[in-house]
Every structure is written in C-alpha cells, then in structure tokens.
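Trainee: Build me a model from this:
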Amino acid sequence: MIPLRPTRLSFWEKFSELQWKMVFSSASGGSGSDTVQNHMYSSNPLEWPLMSTGIAYWVSPDSNAQVHLLGNIIVWYSGTISVVAYCSILVFYLLRRRRECYDISNEAWNKFVIMGEVLLGGYLIHYLPYFFTEKTLFLHNYFPALVFKILLTAALMEHI
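Mentor: Model prediction:
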C-alpha cells in the first residue's frame, strides 16, 4: 500500500525499516540474485587474499583488447604474509609474557596490541562476514579489508 499522506518517521524508525528490508530482501533472493549466482567473474572469499581471480571490466568485440581489475601482486602477497606474521608474533609475545619474559617494553607492547586491535580487527570485520553471505561476490568486495591489510603491513614493518 502506498500512503496518501507523507509519513513522518524518526531517524531510528527509518534506520530500522531500511535494515529490516535489506535483511529480508537478500534472504529471499531479492534483486535477481538467482540469475547472477553463476557470473563468470564472481569469486569466493578464500580466493581474495591471494588474488586468484580478477574482473574483466571491458573486452573489445573486435580485437583481443581487455581491461581487467587486478591488484599489485607484491602488495597483496606481502599483506597476506603480514597478517600471518602479525598473528604469529602476537602468539609468540603472549607465550613469552605468560612465562614472564618481557622481550619488548610495555610502551612497545601496548602499541603492538593497539595496532592489532585496530588494523587486524578492521581487516577481520571487513573480511569474515563474506564467508556467511549468500550472494554473488566479486573481488571488489575485498577492497575495504585490503586497506586494513596494507596498513597492517606498514605497521608490522615499523615494529620489526
């Protein structure tokens, strides 16, 4: 039903209605998701950290000319290695601190922990939800997480 008079909703009423409609629209396969599921450039979140797939933006009908979305392989792989390295170093420091072996100062330790809370936390918050999403995913969905991964690489290089 379309209202005949303008509705007056508060911000929170509009916000909750929008969230409600988005949840049930995607759960019911809204916006033609069943036809897009088999897109040739769709990808899985497991493929994103190693940049296994790209996206073709344009393919010439007359020649073999193409424009693809591909990341810089050095940036992507060093970022993935940095995430693993940060987690490994964090476990190492935690085990050493449990045994009361303080390898770094408290100031450096606090900086290292805050770096992980912000950067690794931001990376995981932007990456992990896609494992539970049942819609067609593309490489560009990984870009917000990629920013945090690149920042974590720089912060880890500074720490080492």
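Trainee: alpha carbons only for contacts and neighbour counts from here, please
Mentor: OK.
Trainee: can you confirm residue 67 is in a strand?
Mentor: Yes. Under DSSP: H, G, I helix; E, B strand; the rest coil, residue 67 sits within a strand.
Trainee: Proceed likewise with the subsequent sequence, for comparison:
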Amino acid sequence: MFEQNNKLSSEHPYASEPQSWPLTLSGVSFWTKSESREQIYFIGNIFGWWLEVLLIIAYCAVVLADVLTRRRQIYLLTDKARARLYHNISFFFCGWVTHYFPFFLMSRQKFLHHYLPAHLLAALFSASFLEFLFTDNRTPDTSDPKKKDTSGKLYTFAYLSVIVALLSALIWCFVFFAPLTYGNVSLNIEEILKRQWFDIKLHFAK
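Mentor: Here you go, the predicted structure:
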C-alpha cells in the first residue's frame, strides 16, 4: 500500500500536508455552481476539531505529570483512574496515533479526507477523556477516617454544563458552515469572506 501510494506524486491544488489536518486549516472544493454562487467545500467542524487537539495535548500533559509524580513516589491518581487513563482512554489515543502519523511517511498527494478515520478516533477519545476530567480521580486521604471517600465520583452538574456548552458551540459551527457542507445556499461576498478562515480559499469571494 505504501509503495503504490508513493507513486501518486502528481500535484493537486487542494492537496494538503498532515500537519494541517487536526486543526482543519485547509479543505477541498468538490463542486461549484456559478449561476447561483453555490459551492460544496469540505472542511471539518473547526470548533470540534480544535477541541480534540486541546484534549489530546491535555491528555499528554496528564500522563506526563502522572509519570513524573510516581517517579517521586507521589500517587495522586487512584489505581482505577490510572487503569482508565492507560487502558480505556489510551486505546482511542493509540488508535488516533496509528491512523494519523503514518501519513507523514507518504510522499503521495494527500487531502484532508485522509484524516477522517483519525478524526473519528479523536472524537471518541475526547468524549472519554472529558468524562475522566470531571471525575474525582484523586487518591483518597486516609489520614482522616471520617472524611468521605469520593474517588470515582462524577461531578454531574459541572460535567453536563460543559457538555451543553460544547454541544452548543459545535451546533453553531455546523450551522455556520452548513452552506459549504451542502452547497444549497447562495452566499454573498461578505458571507463568503466570513467563512474563509486560515488557508480556506473559497470560490465567489470576489
């Protein structure tokens, strides 16, 4: 597969490099209709994809902090929390890594849609890690026998509040870019320019 892919070396105006995919910095134009100024342009949900990157960075920071503290015999996380961190959540993280980084080894033309399997795994990872962040994963304090052990407890109100806020932002971003997703709405120049983020180059922007 690598050998055949590397033979596809011709250039394409909408080809992009893997480092631009997680932040969906550029997309692919699939269809245009000049008469009605309509266009289908493939781009990720910018808020959702950026959120995935932030959570991946946060996960790496948590793992690094856990490794460093344990080397100093400081045990901040419970065994159950560490099992979730290194087994359950890391399954999705490793899936994202193995579906994303091999593209850096390919010399063929590459497009944003090559990132979709990795994006799906990043979305599953984000959901599992978000729940982890809103769970009490601290090792219980055994010095005070009267103190209640809350390890493993989900802070439901804060968790649901954040989920509602994130879903609202995701839905807003989806609606904002829906004219490009479906190509069924004619946009004026001002509306097109508002959607022309980063390296996104849209037709009818002039």
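Trainee: Show me where the second structure has its strands.
Mentor: Taking DSSP state E as the criterion, the second structure contains strands spanning 28-33, 38-42.
Trainee: looking at those strands, which is buried most?
Mentor: Of these, the one with the most neighbours on average (mean count of other CA atoms under 10 Å) is strand 38-42, at a mean of 22.
Trainee: how about stretch 123-141 of the first structure, aligned to which bit of the second structure?
Mentor: In the comparison with the second structure, stretch 123-141 of the first structure aligns to the range 96-114 (TM-score structural alignment).
Trainee: Surely residue 126 of the first structure and residue 144 touch.
Mentor: Yes. The pair residue 126 of the first structure and residue 144 passes the contact test of CA atoms under 8 Å, sitting 6.3 Å apart.
Trainee: Including distance to residue 94 of the second structure, could the strands of the second structure go into TSV?
Mentor: Rendered in TSV, the data for the strands of the second structure read as follows (distance: least, CA to CA, whole Å):
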stretch	distance to residue 94 of the second structure
strand 28-33	27
strand 38-42	26
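Trainee: out of those, nearest to residue 91 of the second structure?
Mentor: Taking CA to CA, strand 38-42 is the member of those nearest to residue 91 of the second structure, at 28.2 Å.
Trainee: rewinding a little: need the distance between the two termini of the match of stretch 123-141 of the first structure.
Mentor: Separation of the first and last residues of stretch 96-114 of the second structure by CA to CA, to the nearest Å is 12 Å.
Trainee: Tell me the counterpart of residue 123 of the second structure in the first structure.
Mentor: Matched across to the first structure, residue 123 of the second structure falls on residue 150, judged by TM-score structural alignment.
Trainee: Its match: neighbour count?
Mentor: The local packing of residue 150 of the first structure (other CA atoms under 10 Å) involves 20 other residues.
Trainee: Residue 42 of the first structure now?
Mentor: As a burial measure, residue 42 of the first structure scores 16 neighbours (other CA under 10 Å).
Trainee: which one in the second structure is aligned with it?
Mentor: Pairing criterion TM-score structural alignment: the partner of residue 42 of the first structure within the second structure is identified as residue 15.
Trainee: I'd assumed residue 113 was in contact with that match.
Mentor: No. The pair residue 15 of the second structure and residue 113 fails to qualify as a contact (CA under 8 Å) at a distance of 10.1 Å.
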